[in-house]
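Enquirer: quick one, fold the following:
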Amino acid sequence: MTLNKANIEQLISRKLAGELTPAETQQLFDWIAESDENAIVYRQTIHILGRQQKLLRKSSVWNKVKGKTTMTRSSSNASFTIGKLIRVAAVLVLIVLIPLALGKLGEDELGNGFVHTVKGNDVVTSFYLPDGSKVFLSRGSEISYNDGYSQSNRELLLNGKAYIEINDQVNNMPVIVNAGKRCAIASKGKLAVNGKNDQFDVAVEEGEATIVDTVYKKVIIPMFKLTPAAKIGEKSATPFAESTKVSGGQRATYSSADEVAKTKVNSYCEVFSWKDKVFCFSNLKQHELAFKISEWYGKSVEFKGEMNPYQNYSGSFDNPSAKDLINTIFSNQVKDIKETKRKITVIFS
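Expert: Predicted coordinates for the structure are as follows:
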């Protein structure tokens, strides 16, 4: 997508003024996602233009204040009515609220900002967020964020599997990855998050992340503390427990009973290398392997013929085609492979 500096400045000015259409917002965020350089230009431009607009708005409001506070004379006595006092107070309140109001521009009538969603339509789909962080999405996954991302929040909504490289040089707010009733919070580093249906799995390659069950806890930013849901109205807060923190080389997985198990990452290839389109698997039975192949290529997989249901398979393949992968794994056991747009059929001899 080709957008020059003038186009970007115009779009950002309209965004700050709350005049950007959904189509234009989509165009802007698609352009940001293309490269880290685009994300940097966006952050710098929105910072400069946002600051200019704040100064202009404050100047305009202050001029109105001066106009409203000018005393008028009736005969020899100065009059300053209650109505004028109320108007002056209201305008002064506006001055205080301007920075907050600027953060809410662009919202619809329900108070929701434009939501940008990226879907994983390939083995791996990679793109950049407005804060310069890089995201890798697996096939069939999707991630969403609103147009306030990197300004008023760094929240992501994930459905599926993503690997995130957090840019910690631009913002003091942590990144929050929400998936269902749980979330992962990290200020820096690299992590893989798998959140689909009731599944929630977080593996940290570098840095540290905190996992939170948002049914029972409320995340308070930037305090970075938690308050039990039953005590949200109180002023007390509890810090993160060590059991909820996941460090580099560790993995945390929620069970069906909502219990969390923290372990070491035994296979970096299986957990992290998928983002580089490396197909890794270890000790899988044929039906398990069929499911993994189906997930990787986005097609249903059917095995026909004589098979050994007890044999385990392991391997690592760099961005393989379906036929090359299957022929290599099963070697001379394969009689034929039929691949269509939606299905892979493997016939064993």
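
Enquirer: going forward, measure contacts between C-alpha atoms and count neighbours the same way
Expert: OK.

Enquirer: can you name the element that comes right after the helix or strand where residue 43 lies?
Expert: Here residue 43 sits within helix 36-68, counting by DSSP states H and E. On the C-terminal side of helix 36-68, the nearest following helix or strand under DSSP H and E is strand 72-74.

Enquirer: if we can go back for a sec, elements contacting the helix holding residue 43?
Expert: helix 5-16, helix 22-33, helix 82-102 (3 or more CA pairs under 8 Å, 6 or more residues apart in numbering; DSSP states H and E).

Enquirer: list the buried residues of that helix.
Expert: Neighbour-count burial for helix 36-68 flags 36, 38-39, 41-43, 45-46, 49-50, 54, 57-58, 61-62, 65 (criterion: 16 or more other CA atoms under 10 Å).

Enquirer: with stretch 240-250 instead?
Expert: Going by 16+ other CA under 10 Å, stretch 240-250 has these buried residues: 244, 245, 246, 247, 248, 249, 250.

Enquirer: endpoints of it, how far apart?
Expert: Stretch 240-250 has its terminal residues 17 Å apart, counting by CA to CA, to the nearest Å.

Enquirer: likewise stretch 310-321?
Expert: 26 Å.

Enquirer: repeat that for stretch 28-37.
Expert: By CA to CA, one end of stretch 28-37 lies 14 Å from the other end.

Enquirer: that stretch: how far from the chain's middle?
Expert: With CA atoms, centre = their mean, to the nearest Å as the basis, stretch 28-37 stands 14 Å off its chain's centre.

Enquirer: another sequence for comparison is provided below:
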Amino acid sequence: MSRSPLYQPERKFKQIIFVIASSMLSNDHIDTLIAREIEGEITAEEMGQLQSWLEADPANQAYYESLKDTWDLAAGAWSEMPEPDVERNWQRFSENLTAPAPLRVVTRRSSWWRMAAAAIVIVAAAGLTFTLIQRNKETVLTADNGKKTFTLPDGSKVYLNRNSQLAYNGSFGDDNRTVQLKGEAFFDVAADAANPFIVAAGASQTKVLGTTFVIKAYDDKPVQLDVVTGKVAFSGKKGDNGALVLTAGHTAILQTDKEPRQIQNSDPNFMAWKENRLYFSNVPLYKTLSAIEAYFNIRFIVSDPSLLNLNYTGTFDDPALTEVLDVISKTAEVKISEEEKDVYRISR
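Expert: Below you'll find the predicted structure:
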């Protein structure tokens, strides 16, 4: 006896398991697309949406694979279950109609218990897969064209400078507080004596319990650490064994394949990008221009090198580039002209 097209318990079973598992993951629209793709019912437009979503983040591909595995597990579990014998059951039912017998209830308890057990195992597997995905999923915070402020899951605050990136995984705050930094950031770390906050930047590692500090870690440049408050341990390839302990007001740098060393930081503008303030007190013009270049992400060309030794004094709060250039031009008695976008020439 062939099975009616309406009788599709296997497909129904897999759909139930899929729905239970996906409901744990809470991604309704994407789950629908994945289910339609697995069943071969997805349209070209929907496939385009799904493909774009898969390519957007490696974690999305892992999510897709976990649901697809759940579907396959359900198919395997169903194949282990005895298939109901419709003809035999109908024959028994007919015989009971013509030859009454003592009332007895016939159940397929073992089959349904096996089905329930399989469902529990599959859903548990899906839950474990999701947990592993979440713990390994990386969150990336970026500040490409401007400064941004973020609050991490543990309550710590991070101020990212432009062209900077911070990353951490899904277990952050549970059993670790490790982040990876590329670029420059100011950290205001929430205190947690049992769980140190660790910043991996370039070849360096900075470990703290609760403090504020700035790390600058751009490609092909030494990593620089400035401690604002509290105390931190700054280490290189030797790890904690070669750690340099720094307190508020101290600075250290780390060059590739070397150990950290403490230096004197005489730059009052090392936090200008965060505080929105530029301060100069009788400093050579080359230092003034260097701070302005870093703050506005521009470049200066100086026609006469002797100009670089001119001393300059001034303070700018919430500075605007046009204002800064105008004031310097007048007080230093120099001409400043725009050569091209973000490039300025200084001459007499």
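
Enquirer: and the TM-score between them?
Expert: Laid over one another, the chains give 0.56 as their TM-score (TM-score structural alignment, normalised by the length of structure 2), with 238 aligned residues with a CA RMSD of 4.0 Å.

Enquirer: quick one: which of the helices and strands packed on helix 36-68 of structure 1 is nearest residue 314 of structure 1?
Expert: helix 22-33 (35.1 Å; CA to CA).

Enquirer: separation between residue 32 of structure 1 and residue 89 of structure 1?
Expert: 41 Å.

Enquirer: actually residue 257 of structure 1, not the one I typed
Expert: 55 Å.

Enquirer: who's more crowded, these two?
Expert: residue 89 (12 against 6; other CA atoms under 10 Å).

Enquirer: what ranges does the stretch 1-150 of structure 2 have for its strands?
Expert: 138-143, 148-151 (DSSP state E, counting those that start in this stretch).

Enquirer: so where is the longest one in structure 1?
Expert: Aligned by TM-score structural alignment, strand 138-143 of structure 2 corresponds to residues 114-119 of structure 1.

Enquirer: in the matching stretch, what counts as buried?
Expert: 114, 116, 117, 118, 119.

Enquirer: same thing with stretch 259-271 of structure 2?
Expert: Result for stretch 259-271 of structure 2 [16+ other CA under 10 Å]: buried residues 259, 260, 262, 269, 270, 271.

Enquirer: can you give me the neighbour number for the nearest residue to residue 107 of structure 1 once chain neighbours are set aside?
Expert: Closest residue in space to residue 107 of structure 1, ignoring its immediate chain neighbours: residue 113 at 4.3 Å, by CA to CA, 6 or more residues apart in numbering. Residue 113 of structure 1: 18 surrounding residues under other CA under 10 Å.

Enquirer: would you confirm that residue 113 of structure 1 contacts residue 106?
Expert: Yes. Here residue 113 of structure 1 lies in contact with residue 106, judged by CA atoms under 8 Å, at a distance of 6.1 Å.

Enquirer: adding distance to residue 162 of structure 1, write the buried residues of stretch 114-119 of structure 1 out as CSV.
Expert: What follows is these, written out as CSV (distance: CA to CA, whole Å):
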residue, distance to residue 162 of structure 1
114, 22
116, 16
117, 13
118, 11
119, 11
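
Enquirer: now the two most distant members of the residues you listed.
Expert: Applying CA to CA across the buried residues of stretch 114-119 of structure 1, the maximum distance is between 114 and 119, 16.3 Å.

Enquirer: give me the mean deviation of the strand ranked longest in structure 2 from structure 1.
Expert: In terms of residue count, the longest strand belonging to structure 2 (DSSP state E) is strand 177-188. Strand 177-188 of structure 2 differs from its equivalent in structure 1 by a mean of 1.1 Å after superposition (mean CA distance after the TM-score superposition for structure 1).

Enquirer: tell me what angle that strand forms with strand 138-143.
Expert: Relative orientation of strand 177-188 of structure 2 and strand 138-143, computed by axes from the mean of the first three to the mean of the last three CA atoms, to 10 degrees: 20 degrees.

Enquirer: relative to structure 1, which residues correspond to strand 177-188 of structure 2?
Expert: Under TM-score structural alignment, the match for strand 177-188 of structure 2 is residues 154-165.

Enquirer: just want the most central residue of structure 2.
Expert: residue 139 (1.3 Å; CA atoms, centre = their mean).

Enquirer: just the strands in the stretch 151-300 of structure 1 please.
Expert: 155-166, 175-179, 182-186, 189-196, 199-213, 217-220, 225-228, 245-247, 250-254, 260-264, 278-284, 300-304.
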